[in-house]
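K.L.:
what's the 3D shape of this:
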Amino acid sequence: MTRTRTDVLVVGGGPVGLAAALHARRAGHDVVVVDRRAGVIDKACGEGLLPGALAAVLDLGVDPPGHPLAGISYRDATRHADHPFAAGPGRGVRRTALHAALRERALAEGVVVEHATLRTLTQDARGVDVTLDPHDDATPDQGDGTRVVRADWVLGCDGLHSTVRRLAGLDAPARGRARFGLRTHYRVAPWTDLVEVHWAPHAEAYVTPVAPDVVGVAVLTHRDASRNAGRDARAGLDAFPGLADRVRDVPVLGRVRGAGPLRQRARRRTAGRVRLVGDASGYVDALTGEGVRVGLAQAQAAVRHLDDAAAYERAWARATRDYRVLTAGLLAWAGSPARRAIVPAASAAPWLYGAVVERLAR
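P.N.:
The predicted structure is shown next:
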């Protein structure tokens, strides 16, 4: 077993983890990013960067390819409500394209990115020791390549089912009914430059143009999407007959990906020298499409307040407040008999609908 050290160890090499690594590197720290997945990482998500999220990505020096997004459209079987972004367009970006661009930038700035699996985490007043295995199927007692990394700080950016959160003793039981997501790409020219949110009695479908010839469709529902991931490309679209007809004969790109349960809770965002960032720090739902923006804001705040846990907790609360309040409120409305009134209300009160969209797009 070998031993190495670094200033900041980021566990989780997705967009939020890479953003945190970039901020830490620019603050003068040596940074290592580890992820159990190798290469460019994909995941089930809506893939729409709203204007605020796009600005944050561009501020990192990254300009991923994609398709302009002019606004958001809420739709049901009979009506729709459209609102264009006042601040200019967002961008639909395939998760693989976003990850590849951030990874390239991180490597160019001296971040070390490794393929390894976190096994153990212990800490004292001066640092954190983590045990890493270089392969997904390795176990610590094999001793083949296993090493201990001593880090001044550990940033847990490892997603909904965070190992860092669990090992740091920060897991909290989720509340409410579980929700799941399923994402599919279709080889078709986008028929709109809006993010379409289709509402059905028990599910929502998000249509996001991500390239001149690719559209992503993400379905959110209470049904466990993981059972269909990689198999049924049109799973969940039975609730949206109009959308299902539009993509019925369209080629499917790649595998279908599922995610969930979406709701996750953490007791705190900090434990000693460990910080939770992004989905690992707690997640309400993907309903409002704010995950990337909120995660990037947390990444910046975590690095700014590495040495002050209370300051990071306060910054985390500020960065996530709108997301938590709006998403929880919309979920409560969507889970009640008033769900069928969401699109009619948006259509009847465009000023209110527009105000909500603009708050989300910041």
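
K.L.:
contacts and neighbour counts: CA atoms only from here.
P.N.:
Noted.

K.L.:
most centrally placed residue in the chain?
P.N.:
The centroid of the chain falls nearest to G291 when counting by Cα atoms, centre = their mean (4.6 Å).

K.L.:
tell me the contacts of that residue?
P.N.:
278-279 (Cα atoms under 8 Å, 6 or more residues apart in numbering).

K.L.:
Relative to A280, how far out is it?
P.N.:
11 Å (Cα to Cα, to the nearest Å).

K.L.:
Then Y186?
P.N.:
Taking Cα to Cα, one finds Y186 at 29 Å from A280.

K.L.:
Those two: which has the busier surroundings?
P.N.:
A280 (28 against 21; other Cα atoms under 10 Å).

K.L.:
Let's compare: structure for the following, please.
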Amino acid sequence: MSGTADGVRDADVVVVGAGPVGLAAAVHARAAGLEVLLVDRRAGTLDKACGEGLLPGALRAVQALGVDPPGHPLSGISYRAPGRHADHRFAAGPGRGVRRTALHAALGERAAAVGAPLVHGRVVALRQDAGGVEVEVVPGVGAAGSDEGRVPLTLRAGWVLGCDGLHSTVRRLAGLDAGTRPGAGRAARHRYGLRRHFAVAPWSDLVEVHWSRYAEAYVTPVSAGVVGVALLGPRAVSGAGFDALLHAQFPELSARLAAAPGTGRLLGAGPLRRRSRRRSAGRVRLVGDASGYVDALTGEGVRVGLAQADAAVRHLADADAYERSWRAVTRDYRALTTGLLAWASSPVRGAIVPTAARAPWLYGAVVERLAR
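P.N.:
Okay, the predicted model is just below:
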């Protein structure tokens, strides 16, 4: 399979990145009657360091794609600090804690079923002209090591959707990367995440967000016998051992998990902050984390990414319309996450949980906004 310079296309749309957002974009494109190729350097079921909670709006969006991944019901969110907590249960029904591997497998099966084949390889170049985009791919699973001996594959498409995450190659090749720094002299705001699972029965049907002096721990039940714990915080989080950080910053949670064996791999991510100059460049569109990311504080990544995937396909031929739609579907996420992050990075960080406990109406309104 190869593209040519005479206008013949291998697909209407090449989707780079076969994570949940890329798979959703492929499903939407096929529903619109477009021929699709997915490109990803990874093979098999993909995992990611994330909180794994699908809030009610995200769960509805996943189900609307024709999949219903297994998991554990989530009834609400609990903000917790020693001696204080604020709980709110979702008004419109539960969300679901879903292992990222289960979500990816379900969406992957759906994309394959609707006719979106996957090409394994690493994107190394993009070239655009008036008639389309050429994507140069070094074939093979992995992308580690030398490319020597691998003959590049050129795919020609009408459009390219960059759904390849925080460290997006498409964003860089399209000249849309605006870096990671929120502003000069503020590199201390760079944040990172670690996640692992514990073989223990969930003790709550709420997502617990534990706040310490400088980090947060997200506890998400993902099955009847497993909970996931994600630690978020400044650069020190990525350098500290998971158990040491958990014990130092969250002693009560550490004690609860002391007898629970860890299961699966420890995964990390970061820096979380990513910016793009725009979401479009010619026939290239950025979608999901590749288009820009503030932080994981509010747990909205999947919902926002799926909404962007839908918008990108609906406005494929109109960059300005996609830009407007992107701003609309990310507005609440950007505003709420930026505001909470600023509060969490300030000297009054310790007031977050007490304020939520004293003003349950305000806390509930914020949670319901996230849950939509």
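
K.L.:
Residue in structure 2 paired with the residue nearest to the centre of structure 1?
P.N.:
In structure 2, the residue paired with G291 of structure 1 according to TM-score structural alignment is G301.

K.L.:
what's the answer for T6 of structure 1, then?
P.N.:
Per TM-score structural alignment, T6 of structure 1 is aligned with A11.

K.L.:
Ok, R304 of structure 1 next?
P.N.:
Using TM-score structural alignment, R304 of structure 1 sits opposite R314 in structure 2.

K.L.:
since we're on that match, how many residues are nearby?
P.N.:
Neighbour tally, R314 of structure 2, other Cα under 10 Å: 16.

K.L.:
and the longest helix along structure 2, what does it pack onto?
P.N.:
When structure 2 is parsed with DSSP state H, its longest helix is helix 319-344. With contacts taken as 3 or more Cα pairs under 8 Å, 6 or more residues apart in numbering; DSSP states H and E, helix 319-344 of structure 2 sits against helix 301-314.

K.L.:
To what extent does the helix it packs on diverge from structure 1 after superposition?
P.N.:
If you overlay the two and look at helix 301-314 of structure 2, the average distance to its match in structure 1 is 0.2 Å (mean Cα distance after the TM-score superposition for structure 1).

K.L.:
just how off-centre is that helix within its chain?
P.N.:
11 Å (Cα atoms, centre = their mean, to the nearest Å).

K.L.:
same thing with stretch 82-94 of structure 1?
P.N.:
For stretch 82-94 of structure 1, the distance to the chain centre is 18 Å (Cα atoms, centre = their mean).

K.L.:
Quick one: distance of stretch 361-368 of structure 2 to the chain centre.
P.N.:
Worked out by Cα atoms, centre = their mean, stretch 361-368 of structure 2 lies 23 Å from the chain centre.

K.L.:
matching residues in structure 1 for it?
P.N.:
Going by TM-score structural alignment: stretch 361-368 of structure 2 matches residues 351-358.

K.L.:
ditto for stretch 204-224 of structure 2
P.N.:
Going by TM-score structural alignment: stretch 204-224 of structure 2 matches residues 192-212.

K.L.:
Quick one: end-to-end length of stretch 130-143 of structure 1, please.
P.N.:
15 Å.

K.L.:
ok, which stretches of the stretch 1-150 of structure 1 are helices?
P.N.:
Here the stretch 1-150 of structure 1 has its helices, by DSSP state H, counting those that start in this stretch, at 15-26, 51-59, 95-108.

K.L.:
Quick check: which of those is buried the most?
P.N.:
helix 15-26 (a mean of 26; mean count of other Cα atoms under 10 Å).

K.L.:
just checking, what packs against that helix?
P.N.:
strand 2-11, strand 31-35, helix 95-108, helix 291-304.

K.L.:
who wins for proximity to Q142 of structure 1 among these?
P.N.:
strand 2-11 (13.1 Å; Cα to Cα).
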